[in-house]
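Asks: please work out how this folds:
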Amino acid sequence: MSKTAFIFPGQGAQKAGMGKDFYDKYETAQKVFEDAGEWLDLDMKELCFEKNDRLDATEYTQAALVTTCLAMEKVVREQGLCPDVTAGLSLGEYCAIEAAGGFSLKDAITTVRKRGILMEQAVPAGQGSMAAVLGLNGDQIEAAIQDIDGVSIANYNCPGQIVITGKKAAVEEASQKLKAEGARRCLPLNVSGPFHSEMLTDAGSRLAQVLETAEIKELNLPYVTNVTAEYVTDCKEIKGLLARQIFSPVLWQQSVEKMIQDGVDTFIEIGPGKTLAGFMKKINPDVKVYNIQTAEDMEQLVYLQK
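Replies: Predicted structure coming up:
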């Protein structure tokens, strides 16, 4: 039996103008942006729709991207598209949980605003970094960096693309070694910190305190967590997993493989960019992948499903 997953991108997918056509065409999306602005005391329309320096600053990026993705998701549901399971890459996991019924819209958006601030403040500027390693698998990278203190794997994105994270000097040393070991490229990422590394352990503890004030509700459908690449059906697990997620590797490839193993054959990426659709082609080119980043994308998919 065919199954569908809604999947949501993580930080880095944001771009000026994201979600504007949904806002212009659909009252449901308008309400999400306006409510988010009121909850956060931010002009979300200016932040998301107009070119500005804040959109790429972690403390603003996270709230802006989650607001946009969930505004889109609400309209997608209204048009009759529904998932059997959800998942999200890093930050996108908050969208996945909301779409699965675990978070209210308000708690999802206000929590990621605080998460973004915690991550921005976690490590002084310039002390940490991340790099995408192209052309080596996880085992090869783990073997190469095991003797370098202060660097670890942050993301298992897809075959041939893995991200490393940690202390800036350690990431640079690891990049040189990995190139010598056969990596095609090691690309420094334009991020403000060493996300998904042990350097964010304290931020994880602080996030756990923030999550204490959020209401977690019974899930309407399962989602797959980045931390273990397993299905989550018990809402009591969510807070602990999200606190760990901030400093744990993102098992994205493994999460997708888990869903495919469970019979998911259609993936719908909701949000700006086509990052996850690109990963999907390398993880398993045989499944159907659709990308919704504009209202036109959504309308074409709705038409196809009729």
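
Asks: going forward, measure contacts between C-alpha atoms and count neighbours the same way
Replies: OK.

Asks: ok, the spatially closest residue to residue 245 that is not a sequence neighbour to residue 213 distance?
Replies: Of all residues not flanking residue 245 in the chain, residue 227 sits nearest, at 5.7 Å (C-alpha to C-alpha, 6 or more residues apart in numbering). When C-alpha to C-alpha, to the nearest Å is the yardstick, residue 227 and residue 213 sit 22 Å from each other.

Asks: sequence B follows; please return its structure for comparison with A:
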Amino acid sequence: MNAYVFPGQGAQFVGMGLDLYEKHPEAQELFEQANDILGFSITDIMFEGTPEDLKQTKVTQPAIFLHSTILSKVLGESFKPDMVAGHSLGEFSALVANGTLNFEDGLRLVSQRAMAMQKACEIKPSTMAAVLALEDQVVERICDETDGIVVAANYNCPGQLVISGEVDAVHKACESLKEAGAKRAMVLPVGGAFHSPLMEPAREELAAAIENTHFNEPSCPVYQNVTTSPVLVSNEIKVNLMEQLTAPVKWTQSVKNMISDGANHFTEVGPGKVLQGLVKKIDRTMETASASVE
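Replies: Sure, this is the predicted structure:
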């Protein structure tokens, strides 16, 4: 069974999507439509901006979403997912890919998500840190024991977990994690504490936008970050998507469930190869590939 997976923030690069724009009229039309919806020329920044331009929250999230969704549309008949999943932001691309959201609504929600997250980041100084080579339970326990807000945010693969929270709490937790035997506990260059309680203002804003958006019944199950199980009911998908910003990304658990439900080939749709690497770390027998078009 073919599982298609969609990357999240951090996979962006200058020049992303340019080959699609130049070679495929359908892609060109969708990119131009995106410029109109967003009210600025995101294609200029994606194709020939600086890495700094591309790192702006209002640009990064829509850029990755556009690269992934437009690529999946250009794949045409060869795009036949039996199941889909996306890492954080990538879940929105997955929901366009399986027909739950249309392209325009997906882009509007991603743009609103980016803005809401940016605002939440400005309310209180917060950050994230990558923790390597420590069991999940140990990381969770140390987060619970640390003063302030700090939680496990991204379960990326066995031995690779990201924590998220208030700046001081994250730094304190990193020290304790190193003492507990973590190979690394390294603060990441991010603008805020994504997938933590500090994203509550953004969650509320995005939930209102999701509530007012039409969701179709999906063509195949989506394994959502919040529940990790296959979902085929649009109302359930909606509820899980609303919870995503303050809940952890359970990627390891999602991939394991996809495999136990029959997935034997994972195709990453979008920029980079991060998810292929994570899938291999979760189960090295899996076949992985990047989606590509001529």
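
Asks: and the TM-score between these chains?
Replies: Superposed pair, TM-score by TM-score structural alignment, normalised by the length of structure 2: 0.96. Supporting alignment: 292 aligned residues with a C-alpha RMSD of 1.3 Å.

Asks: give me the neighbour count for the residue nearest to residue 245 of structure 1.
Replies: The tally of other residues near residue 227 of structure 1 (other C-alpha atoms under 10 Å) stands at 20.

Asks: same deal with residue 179 of structure 1?
Replies: Neighbours of residue 179 of structure 1 (other C-alpha under 10 Å): 16.

Asks: which stretches of the stretch 101-250 of structure 2 form helices?
Replies: Taking DSSP state H, counting those that start in this stretch to define them, one finds helices in the stretch 101-250 of structure 2 at 103-123, 136-145, 167-179, 200-211, 234-243.

Asks: TSV for these, including distance to residue 77 of structure 2?
Replies: Below are the helices of the stretch 101-250 of structure 2 laid out as TSV (distance: least, C-alpha to C-alpha, whole Å):
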stretch	distance to residue 77 of structure 2
helix 103-123	18
helix 136-145	40
helix 167-179	46
helix 200-211	29
helix 234-243	24
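
Asks: residue 267 of structure 2 is nearest to which of those?
Replies: The closest of these to residue 267 of structure 2 is helix 103-123. By C-alpha to C-alpha, the value is 20.3 Å.

Asks: mean shift of that closest one relative to structure 1?
Replies: When structure 1 is superposed, helix 103-123 of structure 2 averages 0.9 Å from its matched positions, counting by mean C-alpha distance after the TM-score superposition for structure 1.

Asks: buried set for that helix?
Replies: Judged by neighbour count using 16 or more other C-alpha atoms under 10 Å, the buried positions of helix 103-123 of structure 2 are 103, 105-118, 120-121.

Asks: equivalent analysis for stretch 282-291 of structure 1, please.
Replies: Within stretch 282-291 of structure 1, the residues that count as buried by 16+ other C-alpha under 10 Å are 283, 284, 289, 290, 291.

Asks: about what we covered before: how about the residue nearest to residue 245 of structure 1, what does it touch?
Replies: Residues counted as contacts of residue 227 of structure 1 (C-alpha atoms under 8 Å, 6 or more residues apart in numbering) are 241, 244, 245, 248, 249, 250, 251.

Asks: quick check: it vs residue 240 of structure 1, distance?
Replies: In this view, residue 227 of structure 1 and residue 240 of structure 1 are 10 Å apart by C-alpha to C-alpha.

Asks: please apply the same query to residue 252 of structure 1.
Replies: 19 Å.

Asks: more neighbours: which of the two?
Replies: Using other C-alpha under 10 Å as the criterion, residue 252 of structure 1 and residue 240 rank with residue 252 on top: 26 against 14.

Asks: how much space is there between whichever residue in structure 1 pairs up with residue 23 of structure 2 and residue 73 of structure 1?
Replies: Aligning on TM-score structural alignment places residue 23 of structure 2 opposite residue 25 in structure 1. Using C-alpha to C-alpha, residue 25 of structure 1 is found at 14 Å from residue 73 of structure 1.

Asks: might you report the residue contacts of the aligned residue in structure 2 for residue 230 of structure 1?
Replies: Here residue 230 of structure 1 is matched to residue 229 in structure 2, going by TM-score structural alignment. Counting by C-alpha under 8 Å, 6+ apart, residue 229 of structure 2 makes contact with 222, 223, 254, 257.
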